[in-house]
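> Coordinates for the following, if possible.
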Amino acid sequence: MLYPQLEKRLRVQILSPVRAAVDPLAPIPVLARAARTGLQMSFARGADLVVFLIDREASQTLASVRAFEVEGKLRDDIDDRIRVVVKDRSFENWLIASPEGFRAQRARYAHPERVEKMAVPNKADRVDDPCRLINSAMVRGQYDKTGDAPKILKAANVDSIAANSRSFRRFLAVLGDPLFASGSRNPAKE
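Here you go, the predicted structure:
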């Protein structure tokens, strides 16, 4: 759902993602073996650069350290056109970084201010359990990744996600966003 915004912003074409069924906390050699086929398929489909996204989950290892270690292995073993971004902590941290996605669905999320309070400004990556936060904003039911995430992303805003998630800014930097060419530590200046 974010591809059109990203492609327009960065003037790049983004291919459909290829999923590697592997535990993001697996040892690096296991990650590399599990990712090999998908990464090679991406290059076979014409990718100039492949961004390998993994979740940090509950790991105590810094996202930047994990990304550096995994990227080194993937580049050495597979192709030097691979970059690694570690989502801090999970995909849902990127979802909560854009409160617009929740405000646009008042019938499902009666309390989007709960998400905004925890994620803004620049705090989305610090939320340890974003799924619980999403559930707290809901009228009823539970968050469902395959059903809810696309609807949230449909109204999400790349600028908001970048303003509230350092790991998303890193993703943008790796994709070549000039706003983060000199670093992704801080949100872009208005």
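> contacts and neighbour counts: CA atoms only from here.
Fine.
> Give me the buried positions along the helix or strand containing Val30.
Using DSSP states H and E, Val30 sits in helix 28-44. For helix 28-44, the neighbour count (16 or more other C-alpha atoms under 10 Å) marks 28, 31-32, 34-35, 38-39, 42 as buried.
> Determine the number of other residues adjacent to the closest residue to Phe171 other than its chain neighbours.
Leaving aside its chain neighbours, Phe171 sits nearest to Val85 (6.0 Å; criterion: C-alpha to C-alpha, 6 or more residues apart in numbering). Val85 has 26 neighbours, counted by other C-alpha atoms under 10 Å.
> can you check Glu100 too?
Glu100 has 21 nearby residues by other C-alpha under 10 Å.
> now do Lys189
Lys189: 6 surrounding residues under other C-alpha under 10 Å.
> For Trp94, see how far away it is.
20 Å (C-alpha to C-alpha, to the nearest Å).
> again, but for Gly176
In terms of C-alpha to C-alpha, Gly176 sits 19 Å off from Trp94.
> Between the two, which has more neighbouring residues?
Trp94 (26 against 14).
> looking at it, the more buried one is touching Ser165, isn't it?
Yes - between Trp94 and Ser165 there is a contact under C-alpha atoms under 8 Å: 6.6 Å.
> Now the second one, please; I'll put the structures next to each other:
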Amino acid sequence: MIGVVVEGIGEIETVRAYISKIDQSLKIFGRPLYADLQPKANPKVIVAAARNVINQLRRRGATKVVVIIDLEDRPCPVRFASELKEAFCSAHPDLLITPVVKHHCLENWMIGDPDALRKMQKRFNKFESIENAIKRGGADMVKDPLKLLDSCAIKTSFHKTMDPPRIAAHQDIDKLSISSRSFKKFLCEIGHSPCLSKKDKN
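Prediction:
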């Protein structure tokens, strides 16, 4: 079984929505667990903060744990992921733990499939601005996706807890994986083969 750990309470239902779109034959716990991870902290501090939920997943039979965390303002996602993996392996040598570093934050994933936002026309508009932003290098390269989502939100500002699960429910995870390398990494780590059409998978 694969367990998933997230750093934000608002990410629980969002990632749960993504998992619900995965092939149900894959053995994944449907509900991610929350841990109070601080992306700017030392990797050993992050590992310590995740200890309780990782042990909980171990008791439930997890053989692999995927930990999703923001890059924030760190310079290199690959280096950060490598440092985290080393720290997790040292603390839990008997369990496979893989960090997935969101580049830069959950909101980058939220803009990766503009068609999902088009399905929410009572909540968002100005879809072309999002399409233009991700054309230049993909969703991961947008430096301030929250500001971009705010500019497209109708009536009230983008809500970091309420809006992401609603957007995720409409997103095509294969399209999103093309726009976001960090999301593609997440899909690969939980066993989904991204970027393949249903015809290709059969």
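> TM-score for this pair?
The TM-score (TM-score structural alignment, normalised by the length of the first structure) is 0.87; 181 aligned residues with a C-alpha RMSD of 2.0 Å.
> Pull up the overlap in contacts between Trp94 and Ser165 of the first structure.
Shared contacts of Trp94 of the first structure and Ser165 (C-alpha atoms under 8 Å, 6 or more residues apart in numbering): 124-125.
> Based on its surroundings, how many neighbours for Leu175 of the first structure?
Look at Leu175 of the first structure: counted by other C-alpha under 10 Å, it has 20 neighbours.
> Residue in the second structure paired with it?
In the second structure, Leu175 of the first structure lines up with Ile190, judged by TM-score structural alignment.
> From Lys184 of the second structure, how far off is that match?
To Lys184 of the second structure, Ile190 of the second structure is 10 Å away according to C-alpha to C-alpha.
> likewise Ala35 of the second structure?
22 Å.
> again, but for Pro145 of the second structure
Per C-alpha to C-alpha, Pro145 of the second structure is found 18 Å from Lys184 of the second structure.
> What segments of the first structure are helices?
For the first structure, the helices defined by DSSP state H cover 3-10, 28-44, 63-77, 91-96, 100-103, 112-119, 130-137, 145-155, 158-164, 166-174.
> most tightly surrounded among those?
When you average the neighbours per residue for each of the helices of the first structure (mean count of other C-alpha atoms under 10 Å), helix 91-96 leads with a mean of 26.
> By how much does that one deviate from the second structure on average?
Compared with the second structure after fitting, helix 91-96 of the first structure deviates on average by 0.8 Å (mean C-alpha distance after the TM-score superposition for the first structure).
> So which elements touch that helix?
helix 112-119, helix 130-137, helix 145-155, helix 158-164 (3 or more C-alpha pairs under 8 Å, 6 or more residues apart in numbering; DSSP states H and E).
> Quick check: nearest residue in space to Gln13 of the first structure, chain neighbours excluded?
Sequence neighbours aside, Glu7 is the residue nearest to Gln13 of the first structure in space, at 5.8 Å (criterion: C-alpha to C-alpha, 6+ apart).
> Compute the distance between the equivalent of Leu2 of the first structure over in the second structure and Ala169 of the second structure, please.
Counting by TM-score structural alignment, Leu2 of the first structure lines up with Tyr18 in the second structure. According to C-alpha to C-alpha, Tyr18 of the second structure stands 8 Å off from Ala169 of the second structure.
> Also Gln38 of the second structure?
Separation of Gln38 of the second structure from Ala169 of the second structure (C-alpha to C-alpha): 27 Å.
> And Lys27 of the second structure, by the same measure?
Counting by C-alpha to C-alpha, the gap from Lys27 of the second structure to Ala169 of the second structure is 21 Å.
> Lys122 of the second structure too?
Separation of Lys122 of the second structure from Ala169 of the second structure (C-alpha to C-alpha): 15 Å.
> Could you do Met110 of the second structure as well?
Met110 of the second structure sits 11 Å away from Ala169 of the second structure, going by C-alpha to C-alpha.
> Please apply the same query to Leu26 of the second structure.
Taking C-alpha to C-alpha, one finds Leu26 of the second structure at 19 Å from Ala169 of the second structure.
> likewise Lys155 of the second structure?
Distance, Lys155 of the second structure to Ala169 of the second structure, by C-alpha to C-alpha: 21 Å.
> Ok, Val66 of the second structure next?
According to C-alpha to C-alpha, Val66 of the second structure stands 21 Å off from Ala169 of the second structure.
> do the same with Asn108 of the second structure
Distance of Asn108 of the second structure to Ala169 of the second structure, given as C-alpha to C-alpha: 16 Å.
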